[in-house]
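Visitor: sequence and computational prediction follow.
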Amino acid sequence: MAPYTGLTMIRYAITSRALYPGSEQKKQAALIAESSRWIAEGINFIQLREKDLPAAEQAHLARKILRTIAFSSSPTKLLINSRPDIALATGAHGVHLTSSPDELTPAQIRTLYAVADQEPPFITISCHTLAEVQLACQNMVDAILFSPVFEKPLPDSRPIPGQGLNQLQAACSIASPTPVYALGGVTLQNASSCLAVGAAGIAGIRLFQFAAAAK
């Protein structure tokens, strides 16, 4: 059924410097080093998701990642979580949105990029229900992160139950032809089952850190 395979699977890495030990300076340095590895490995997307940092520090991290992408002539695209202003200021490739009604719409973000004479941005959005998937498609996003697909363990509380592959399949069906990336509890072992029900790729915070560490 699915047109996607392990060879065509999109890989979408989401940053979290909280995963790294040490001081704030060391955490940010580790984030940059990890991003450089992702770029070297040809990861399709990196979402900079450091929402607690001041805008200037987010922009500093974004510029470092973008310099690495440019230097290596990598196809990797950098998206900024919920901050089109930072994305525009740094020349990032696009923006990731939540499904919150307080977010700018994809149309508004594309207008901002056009006014700034920038290339059209790549816009992804997080969806947790089929209704959100339908709205995202109406708003003409470029890709959807649907989550959580599998149970998501949390270090300090009860795990978040996954919605399952049937719900992911329904999301992919509703979204088509907009690609859907599976998020939440996804591993390299269960990625193929996500592709089998129509997902175009996989996304995660810990997924690619752990994958790199295991090599």
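Guide: Nice, thanks for sending it over. This is a predicted model, so every value here is computed, not measured.
Visitor: rest of the way, CA atoms for contacts and neighbours
Guide: Will do.
Visitor: would you map the strands across this structure?
Guide: Taking DSSP state E, the strands of the chain run over residues 10-14, 45-48, 77-81, 94-97, 122-127, 143-146, 152-154, 157-160, 180-183, 201-204.
Visitor: turn the ones you listed into a markdown table, columns for mean neighbour count.
Guide: Below are these laid out as a markdown table (neighbours: other C-alpha atoms under 10 Å):
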| stretch | mean neighbour count |
| --- | --- |
| strand 10-14 | 23 |
| strand 45-48 | 24 |
| strand 77-81 | 25 |
| strand 94-97 | 25 |
| strand 122-127 | 23 |
| strand 143-146 | 26 |
| strand 152-154 | 13 |
| strand 157-160 | 10 |
| strand 180-183 | 30 |
| strand 201-204 | 24 |
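Visitor: now distance to residue 61 too, for those, in CSV please.
Guide: Converted to CSV, these look like this (distance: least, C-alpha to C-alpha, whole Å):
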stretch, distance to residue 61
strand 10-14, 14
strand 45-48, 8
strand 77-81, 10
strand 94-97, 15
strand 122-127, 19
strand 143-146, 23
strand 152-154, 26
strand 157-160, 30
strand 180-183, 24
strand 201-204, 19
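Visitor: put this beside the first:
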Amino acid sequence: MSLLPYTLYLVTGRYTFDEEAFLKRVIEACENGVTMVQLREKDITAADYFKLAQKVKAITDRYHLPLIIDDRVDICLAVDASGVHIGDEDLPVDIVRQLLGPTKLIGVSAKTVDRAVEAERLGADYLGTGAIFPTKTKDKAPLTSLETLAAICEAVAIPVVAIGGIKEHNIKTFAGSKIAGLAIVSDIMTAVDVAQKTNKIRSQIDQVIGRSETDDIESK
């Protein structure tokens, strides 16, 4: 599995934006360094989720980027997204694999080494680990230490993406880490200038993680 798609993993949030403004921000992020997009919607009907996912997929397809759907296996299948991301309260990993088949990506939230190892064994393609820093996206999310993040990276062979409160100013915290990439929500979605912010974050990540397309190709 290529590590490159996970480098700058945008997780969407609509905040107070209308649909047009939201989609414009997704486009600007995709144009300026995002390598993967997760559409995350919690309070929305299935019909509206499907319609929005279709529109976001048209964007990610235009920029040849993977689209991951948060939680909803049905929406993933309905729009033929690249995969789904699931948490502890969603369907079991092995059942999701049965439903999606062998080619779709399955991301799993893993806050402990045990959960990470189990998720890999059951068929996960990558892990999302956090929250590393306090985040308003999930107010009650317990923090995951950098030591636990490092232990998870050592325990599994699949890519690990750090998430939770990650912003441009704290990216250097991950210097020397074995993570495959960083998931960003508010620092991109609520930026005054999404294009400029995405460019800056991507540049920071490339410097800190030290992974390029050339490195990725040579590691295969």
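Guide: Great, that's in hand. All of these numbers come straight from a predicted model, not from anything done at the bench.
Visitor: where does the TM-score land?
Guide: Taking TM-score structural alignment, normalised by the length of structure 1 as the basis, the two superposed chains have a TM-score of 0.78; 192 aligned residues with a C-alpha RMSD of 2.6 Å.
Visitor: which residues touch the residue in structure 2 that residue 79 of structure 1 lines up against?
Guide: Aligning on TM-score structural alignment places residue 79 of structure 1 opposite residue 68 in structure 2. Neighbour list for residue 68 of structure 2: 36-39, 76, 81-85, 105 [criterion: C-alpha atoms under 8 Å, 6 or more residues apart in numbering].
Visitor: same question, residue 6 of structure 2
Guide: 35-36, 159, 161, 180-182.
Visitor: for residue 128 of structure 2, state which of those residues is nearest.
Guide: residue 161 (4.8 Å; C-alpha to C-alpha).
Visitor: please say which position in structure 1 the closest one maps to.
Guide: Checking with TM-score structural alignment, residue 161 of structure 2 has residue 181 as its match.
Visitor: its match and residue 142 touch, don't they?
Guide: No - if you go by C-alpha atoms under 8 Å, residue 181 of structure 1 and residue 142 don't touch, sitting 11.1 Å apart.
Visitor: residue 129 of structure 1 matches what in structure 2?
Guide: Structural alignment (TM-score structural alignment) places residue 129 of structure 1 against residue 112 in structure 2.
Visitor: how close does that match get to residue 100 of structure 2?
Guide: Using C-alpha to C-alpha, to the nearest Å, residue 112 of structure 2 is found at 25 Å from residue 100 of structure 2.
Visitor: comparing these two, which residue is more hemmed in?
Guide: residue 100 (19 against 16; other C-alpha atoms under 10 Å).
Visitor: what separates stretch 192-209 of structure 1 from the chain centre, distance-wise?
Guide: From the chain centre to the centre of stretch 192-209 of structure 1 is a distance of 11 Å (C-alpha atoms, centre = their mean, to the nearest Å).
Visitor: correction: stretch 205-212 of structure 1
Guide: 13 Å.
Visitor: residues of that stretch that come out buried?
Guide: Across stretch 205-212 of structure 1, burial judged by 16 or more other C-alpha atoms under 10 Å covers 205-209.
Visitor: so which of those residues are in helices?
Guide: Among these, DSSP state H puts 206-209 in helices.
Visitor: correct me, but residue 35 of structure 2 touches residue 5?
Guide: Yes - with contact defined as C-alpha under 8 Å, residue 35 of structure 2 counts as touching residue 5 (5.0 Å).
Visitor: joint contacts of those two?
Guide: 65-66.
Visitor: of those two, which one has the most company?
Guide: A count of neighbours by other C-alpha under 10 Å puts residue 35 above the other of residue 35 of structure 2 and residue 5, at 23 against 17.
Visitor: and that one, what's its match in structure 1?
Guide: By TM-score structural alignment, residue 35 of structure 2 lines up with residue 44 in structure 1.
Visitor: cool, residue 50 of structure 2 as well?
Guide: Aligning on TM-score structural alignment places residue 50 of structure 2 opposite residue 59 in structure 1.
Visitor: check contacts around the match of residue 129 of structure 1.
Guide: Counting by C-alpha under 8 Å, 6+ apart, residue 112 of structure 2 has contacts 148, 152.
Visitor: please redo it, this time with the cut-off set to 7 Å
Guide: residue 148 (C-alpha atoms under 7 Å, 6 or more residues apart in numbering).
Visitor: for residue 155 of structure 2, see how far away it is.
Guide: Counting by C-alpha to C-alpha - residue 112 of structure 2 and residue 155 of structure 2 are separated by 10 Å.
Visitor: okay, helices next: where are they in structure 1?
Guide: Using DSSP H, helices in structure 1 cover 24-40, 55-72, 84-90, 106-115, 130-138, 165-175, 191-196, 206-214.
Visitor: show me what residue 34 of structure 1 aligns to in structure 2.
Guide: Aligned against structure 2 - with TM-score structural alignment as the criterion - residue 34 of structure 1 pairs with residue 25.
Visitor: that match - how many residues pack around it?
Guide: 22.
Visitor: swap in residue 92 of structure 2?
Guide: Using other C-alpha under 10 Å, residue 92 of structure 2 has 14 neighbouring residues.
Visitor: hmm, back to that, any chance of the contacts of residue 6 of structure 2 in a markdown table, with distance to residue 132 of structure 2 too?
Guide: Below are the contacts of residue 6 of structure 2 laid out as a markdown table (distance: C-alpha to C-alpha, whole Å):
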| residue | distance to residue 132 of structure 2 |
| --- | --- |
| 35 | 21 |
| 36 | 20 |
| 159 | 16 |
| 161 | 11 |
| 180 | 15 |
| 181 | 13 |
| 182 | 11 |
